[in-house]
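Trainee: coords below, sequence missing:
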């Protein structure tokens, strides 16, 4: 039988699931009045979706999920959380969900500046273990962190208080992450001068400038590294090379432009910085498994049929 601590953890998870389900009553993704917080519900397992995970904390309250980074799968399920320490191009999908027990989860985007400020003044707990730095890591959701997340979700029912209270709870969550099992991962990306923090800056620049041409030497110089050292650290942090990272950003943005603004493939290719439409189509097909025309037609059909 579960001990008293396990009972508390199970109770906290059940409360979090209930709070999410009250807002996410239907299948889908729900933005909230707290800009950094989104809630998610799926009534069936989903097909893999290409997306960019921002620096943030994902939590599964019910069900299970898989996230694929550079071909390597990471699984997390009810009662577990996933920390992303830098923006990453991933493929994710819900692996366990049903109408009776839907997938319920949340994503809280973390503000890098707040993380850095708090990391500078809050020492890590003496019991926190040093861990190999990875871009994605999974840990059990402890009661204190679950309670803080629950308070953030239930705060949505008090809109007049959100602007004043939400930042305080978000700071508490970051403090708990910095003093808990995620401490090493988060501090490596937040501490000024560390390789992780330098790579995070480059990743931020690439997100804003992915249509531009650049050389590895230029990126390495901006990170104060030699080209070979830069390549090593970039792949270690993001799972892909700088050019692969740029390509994934371009292709995902082109996909969104075709879906949301009805651009044709040639126009989308030019929009995201491709000089050759044929090269764009080849790389798009390798990334998404179908030609741009077939892929967009399939996505629209799934949307119209209500499929997740």
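Mentor: Yep, that arrived. For clarity, every value in this text was computed on a predicted model and none was experimentally measured.
Trainee: CA only for contacts and neighbour counts going forward, please
Mentor: Fine.
Trainee: quick one: the strands in the stretch 151-300 of the chain?
Mentor: Counting by DSSP state E, counting those that start in this stretch, one finds no strands in the stretch 151-300 of the chain.
Trainee: Show me the helices in it, by range?
Mentor: Along the stretch 151-300 of the chain, the segments classed as helices by DSSP state H, counting those that start in this stretch run 159-178, 183-190, 195-208, 216-222, 227-238, 242-261, 265-271, 277-288, 292-305.
Trainee: Out of those helices, which gets nearest to residue 129?
Mentor: The closest approach between residue 129 and any of the helices of the stretch 151-300 of the chain, judged by C-alpha to C-alpha, belongs to helix 183-190 at 7.5 Å.
Trainee: and here's the other structure:
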């Protein structure tokens, strides 16, 4: 049966009755609802497919902007520090989104069955916007429908997951999704470097160590890393530190000095300068403004309330 985006939105609304992130019994499948637009949310986005079925969202990676809605989906192929903002939502028509985490093992299996054509080798950042086709919509609907048939999940979830990822990969530009696990170029090396930075971001930055781990010259690593993330390895390292410090101050009541030392800064003054450059306000003023916003209106979309440490997002 051909599904429409309105059918899928009604299903998501039925399962996600309140604002926030709703974890489901289907592995790696979350449903997100928000009845209001949000301010910027800084986060490290893990590899995932984000399919908006009602409303709209904007994501920023470095100075690049990606807008998506029911006509377009977003795929994040690498762990990327992004800024997200829900741009269309209301009580009458809440923002509704399906977020499906991309499993590297499933992706690798698919890659084996889809030999790479060197002429189609993708370039560009690790974010992809694509058109939400009927095939993609139907595959996503089958996956979401499993929520109301839990006995079918063990047998069918993996089949539907594979189909959904297959449809994404076969879509125009979709082979870019495979870069982190397969194919020519340095995608796998960059994925390894990202994982290492996330694991060791509290330690002093060492380009030579990262280059050695990736089996690349430092200049080549810098070039390929920036092509995927739109930032240098050092900028990525700093972004992780600052976002984790912000979380520690907001949710664990650490002072600016405590947060600075927790994420590896030796100089509180340097931390304050870099924090203000990133977030626009000194550390404690920024946190006070964020806390006031959350108290006044509730968590933006459940994402602040469910914020995790940077180290917990490492695969």
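Mentor: Perfect, I can see it now. Here the structure is a predicted model, which is why all the values come from computation and not from measurement.
Trainee: Make CSV out of the helices of the stretch 151-300 of structure 1 and add distance to residue 98 of structure 1 and mean neighbour count.
Mentor: Shown next, in CSV, are the helices of the stretch 151-300 of structure 1 (distance: least, C-alpha to C-alpha, whole Å; neighbours: other C-alpha atoms under 10 Å):
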stretch, distance to residue 98 of structure 1, mean neighbour count
helix 159-178, 30, 16
helix 183-190, 33, 24
helix 195-208, 35, 19
helix 216-222, 46, 16
helix 227-238, 32, 18
helix 242-261, 28, 19
helix 265-271, 36, 19
helix 277-288, 26, 16
helix 292-305, 18, 14
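Trainee: so which of those comes closest to residue 117 of structure 1?
Mentor: helix 183-190 (8.4 Å).
Trainee: Over in structure 2, find the residue span the closest one aligns onto.
Mentor: Using TM-score structural alignment, helix 183-190 of structure 1 lines up with residues 174-181 of structure 2.
Trainee: Any chance you could list what contacts the matching stretch?
Mentor: Contacts of stretch 174-181 of structure 2 with the rest of the structure, by C-alpha atoms under 8 Å, 6 or more residues apart in numbering, involve 75-78, 104, 107-108, 111, 120-123, 126, 128, 130, 168-169, 187-188, 190-191.
Trainee: try stretch 117-125 of structure 2
Mentor: 173, 175, 176, 179, 183, 184, 227, 228, 229, 230.
Trainee: on that earlier part again, kindly reformat the helices of the stretch 151-300 of structure 1 as JSON lines containing distance to residue 57 of structure 1.
Mentor: Output for these, formatted as JSON lines (distance: least, C-alpha to C-alpha, whole Å):
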{"stretch": "helix 159-178", "distance to residue 57 of structure 1": "9"}
{"stretch": "helix 183-190", "distance to residue 57 of structure 1": "11"}
{"stretch": "helix 195-208", "distance to residue 57 of structure 1": "16"}
{"stretch": "helix 216-222", "distance to residue 57 of structure 1": "28"}
{"stretch": "helix 227-238", "distance to residue 57 of structure 1": "16"}
{"stretch": "helix 242-261", "distance to residue 57 of structure 1": "21"}
{"stretch": "helix 265-271", "distance to residue 57 of structure 1": "31"}
{"stretch": "helix 277-288", "distance to residue 57 of structure 1": "26"}
{"stretch": "helix 292-305", "distance to residue 57 of structure 1": "27"}
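Trainee: quick one: the residue mapped onto residue 102 of structure 2 from structure 1 and residue 19 of structure 1, what's the gap?
Mentor: Aligned by TM-score structural alignment, residue 102 of structure 2 pairs with residue 110 of structure 1. Separation of residue 110 of structure 1 from residue 19 of structure 1 (C-alpha to C-alpha, to the nearest Å): 21 Å.
Trainee: higher neighbour count, those two?
Mentor: residue 110 (22 against 17; other C-alpha atoms under 10 Å).
Trainee: centroid residue for structure 2?
Mentor: In structure 2, the residue lying closest to the centroid (C-alpha atoms, centre = their mean) is residue 45, at 2.2 Å.
Trainee: Which strand or helix spans the aligned partner of residue 73 of structure 2 in structure 1?
Mentor: Aligned against structure 1 by TM-score structural alignment, residue 73 of structure 2 finds its counterpart in residue 81. Per DSSP states H and E: residue 81 of structure 1 is located in strand 80-84.
Trainee: Give me the residues contacting that strand.
Mentor: Here strand 80-84 of structure 1 has contacts from 53-61, 76, 135-141, 182, using C-alpha under 8 Å, 6+ apart.
Trainee: likewise stretch 24-37 of structure 1?
Mentor: 38-43, 106-110, 156, 159, 162, 166, 308.
Trainee: related to what we said a few turns ago, any idea how far the residue opposite the residue nearest to the centre of structure 2 in structure 1 once aligned lies from residue 65 of structure 1?
Mentor: Residue 45 of structure 2 maps onto residue 53 in structure 1, with residues paired by TM-score structural alignment. Using C-alpha to C-alpha, residue 53 of structure 1 is found at 14 Å from residue 65 of structure 1.
Trainee: Does the closest residue to residue 105 of structure 1 other than its chain neighbours fall in a helix, a strand, or a coil region?
Mentor: With C-alpha to C-alpha, 6 or more residues apart in numbering as the criterion, residue 105 of structure 1 has its nearest non-adjacent residue at 4.4 Å, and that residue is residue 60. Under DSSP: H, G, I helix; E, B strand; the rest coil, residue 60 of structure 1 falls in the strand class.
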